[in-house]
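1. The sequence isn't on hand, but the structure is:
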């Protein structure tokens, strides 16, 4: 069998970002497409049956012995595992690919153990989990479950103005068929996603692996501050309506508001002045806000407060501010019985909540879902400094195989 570390080494050159460091693998980019091809090749090496559904999700099937592959009903209620292969800009090597590589290695282990599945097993790859190209996290699983309107998804645009519909069509999907897929949903009897831990819970617990308990509620909002574009050299300071100044005040207000709210997180990780010239007063500034809190009502209150402060800051500078919601996911508690089964399969594994979103959190409203986290000794994620020791990565595959064997 291939170790997880060997599988990851085979793709370590794909999508390296020489400017930011780490990896940039946005959905449907050459790097992400290369990784999808790598996954298909590895799945076929293991005798798995590959298909791409109408939302661009990859499925690699290990069917029950004797089942007719043309009879889709034999896959209903399957045990499903997997993760994603896309990344944030300049992300780490493990966020997403670790879960996919561990799932492939777990299949190897199950085959070595002589396991004969009593129900179908699938390894999946979800597209656009990070939302780094089209702005909506977990877009593939949202489309699958109907959590996003297909027209909204089709009209999403990347920074170059390419719509998701155009990108999907260019990669063999029919944009008219994007959206909720009840046939595919019927196939998910249980979903278990393994992922690198994106914090330092396991370091403090001195454990290599944990069972996920919950994902705190989170969302993304776009704030547009509009002013008057003008010449940087000829416009007196008192004559300006500068949206960049208002944006700076808003960013500080966001930090202060979140810091004053226990358990809240609020981040501005992306800001775009338009037109963006050094000697130009911007006509507008667009910034994206990520807000998270375990209590959904508190999240809504934070958004309302930030919006109000943005309007005041903009008005003070002679500008206007408009806030639009891009995506929101409420707090998710994973299936209790599935958590119990995982803890029985992996004795001593602690339970761990997370502030990071995952496809498992979207699927949880439609099928019993759970997560396993593998220790990240740096405690850093969405950064080149994200790390997993080889022994922990391989142990994660063993733990996943133990869990899948129990569930099969």
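-> Cool, the structure landed. Bear in mind the structure is a predicted one, so any value in this text is a computation, not a measurement. Residues are numbered from 1 along each chain as shown.
2. switch to C-alpha atoms for all contacts and neighbour counts from now on
-> Noted.
3. chain center to the helix or strand harbouring residue 406: distance?
-> Mapping residue 406 onto the secondary structure by DSSP states H and E places it in helix 390-407. Distance, stretch centre to chain centre, for helix 390-407: 21 Å (CA atoms, centre = their mean, to the nearest Å).
4. Check stretch 359-377 too.
-> In terms of CA atoms, centre = their mean, the centre of stretch 359-377 is found 11 Å from the chain centre.
5. What are the buried residues along it?
-> Neighbour-count burial for stretch 359-377, counted by 16 or more other CA atoms under 10 Å, picks out 359-364, 367-377.
6. same thing with stretch 264-279?
-> Under the neighbour-count criterion of 16+ other CA under 10 Å, stretch 264-279 has 264, 265, 266, 268, 271, 273, 274 buried.
7. how about the residues you listed in CSV, adding secondary structure and distance to residue 114?
-> Shown next, in CSV, are the buried residues of stretch 264-279 (DSSP: H, G, I helix; E, B strand; the rest coil; distance: CA to CA, whole Å):
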residue, secondary structure, distance to residue 114
264, coil, 47
265, strand, 46
266, strand, 48
268, strand, 50
271, strand, 53
273, strand, 59
274, strand, 60
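8. Structure two is appended below for comparative analysis:
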């Protein structure tokens, strides 16, 4: 049988979830595409003789047990299979495919781990269906309450609880799992680079140092829907005009703060007809900064301006936090061990959020990044060279071997 590679595994799923309108891939959690990917992962894990289970939060876990079949002291790797709308082929699946190939490398080396190695697939990492990024890991760690999570609704009006139940996950089992977290000795997530630092450094793989603090806020503007042909300009209370002014102001505020990022990437007017003045508009703000105090100040400044603009346009506006992750520094001892095992790998921070950032406050956590020559992510232009993808899997295998055969991480 031909030996699998990272590239061959990604080729197997290249047809799943292609977005003909946006380009790239649209694989929202528990969609037909993401379910097919989950089935593909289970099949790949079982081919390798791994024991597969699904925890109460819908996290798929594929176990390579030690002879005692203990679950304690597990070394966990993996990523996610869901995507943003029109996303690239590597964000998430690269980490999953690399984890499977890393296990192949370890077996070909004759490695006998003394700790269980687990490949995990986390649901709703992107938050593209229910609006909260890293939802699976947030539930696992207690960063979001089960009550709030289960009540979240997608654009079709279905709650997270309803979607879980339809896909065989009992909503009553959702929530924190202290015992499961306590059994994890280390979590190492491999991810495609979301930027282009490694091109300039001429290195295929980097070690993560930190994740920029970031959050998402939903702005809801209410005006007055009316006829586009019969309503005089001076008589309008147009929430879409208010939203347009607000979006420009958000960019101005973001530019005025060094190292800040402030983005509006999704706008939803209702009813959304060409000849109708909208009655309401929702849009979402993504704000990021290394200093969480500054992030809060940026959001406060945006909130103040939103209220003024809405009043000037005869509308009402409200802003609601949907998720927030503080700036995260990965475990220094674990990172030091990775630096010893991968001496040629530079250490880089990232502005993108990951499940590793959510888990970091509960278990020793680290990340590896694989070079992205385009520097583009969350887009069809996202890319990794075949040789770099394979180099990432080898680096991950080296790390897993050092952690699962060596001494403890803490």
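-> In hand now; what should we look at? The structure displayed is predicted, hence computed values, not measured ones.
9. if you look at the buried residues of stretch 359-377 of the first structure, which of them are in strands?
-> For those, the ones inside strands are 369, 370, 371, 372, 373, 374, with DSSP state E as the criterion.
10. In the second structure, what sits opposite the third one in the alignment?
-> It stands for residue 371 of the first structure. In the second structure, the residue paired with residue 371 of the first structure is residue 367, using TM-score structural alignment.
11. And that match, how close does it get to residue 384 of the second structure?
-> Counting by CA to CA, to the nearest Å, the gap from residue 367 of the second structure to residue 384 of the second structure is 17 Å.
12. same check, this time on residue 277 of the second structure
-> For residue 277 of the second structure, the distance to residue 384 of the second structure (CA to CA) stands at 44 Å.
13. quick one, which of the two is more surrounded?
-> More crowded of residue 277 of the second structure and residue 384, by other CA atoms under 10 Å: residue 277, with 25 against 22.
14. need the contact list for the more buried one.
-> 224, 225, 226, 227, 228, 238 (CA atoms under 8 Å, 6 or more residues apart in numbering).
15. And residue 382 of the second structure, by the same measure?
-> Shown in contact with residue 382 of the second structure (CA under 8 Å, 6+ apart): 88, 89, 90, 372, 374, 375, 376.
16. mind redoing it with 7 Å?
-> Contact analysis of residue 382 of the second structure by CA atoms under 7 Å, 6 or more residues apart in numbering lists 88, 90, 374, 376.
17. which among these gets closest to residue 57 of the second structure?
-> residue 90 (23.8 Å; CA to CA).
18. That closest one maps to what in the first structure?
-> Alignment note (TM-score structural alignment): residue 90 of the second structure maps to residue 94 of the first structure.
19. got it, and residue 214 of the second structure?
-> Residue 214 of the second structure maps onto residue 218 in the first structure, with residues paired by TM-score structural alignment.
20. Would you mind giving the secondary structure of its match?
-> Counting by DSSP: H, G, I helix; E, B strand; the rest coil, the backbone at residue 218 of the first structure sits in strand.
21. Hmm, residue 326 and it touching each other?
-> No: look at residue 218 of the first structure against residue 326 with CA atoms under 7 Å: they stay out of range, at 11.2 Å.
22. More neighbours: these two, which one.
-> Between residue 218 of the first structure and residue 326, residue 218 has the larger neighbour count (other CA under 10 Å), namely 25 against 16.
23. What distance do you get for that one to residue 23 of the first structure?
-> 24 Å.
24. Same question for residue 398 of the first structure.
-> To residue 23 of the first structure, residue 398 of the first structure is 27 Å away according to CA to CA.
25. Okay, helices next: where are they in the second structure?
-> 6-12, 32-47, 93-108, 135-141, 146-151, 160-166, 178-182, 197-201, 239-255, 292-312, 332-341, 355-359, 386-405 (DSSP state H).
26. mean shift between the first one and the first structure?
-> So that's helix 6-12 of the second structure. Once fitted to the first structure, helix 6-12 of the second structure is off its aligned match by 0.5 Å on average (mean CA distance after the TM-score superposition for the first structure).
27. what's that helix packed up against?
-> Where contact means 3 or more CA pairs under 7 Å, 6 or more residues apart in numbering; DSSP states H and E, helix 6-12 of the second structure is packed against helix 93-108, helix 386-405.
28. Can you tell me which of the ones you listed is packed in deepest?
-> helix 93-108 (a mean of 24; mean count of other CA atoms under 10 Å).
29. chain center to that one: distance?
-> 20 Å.
30. likewise stretch 249-259 of the first structure?
-> 25 Å.
31. Please apply the same query to stretch 18-32 of the first structure.
-> Computed by CA atoms, centre = their mean, the chain-centroid distance of stretch 18-32 of the first structure equals 15 Å.
32. Onto which residues of the second structure does it map?
-> Residue span in the second structure matched to stretch 18-32 of the first structure, by TM-score structural alignment: 20-34.
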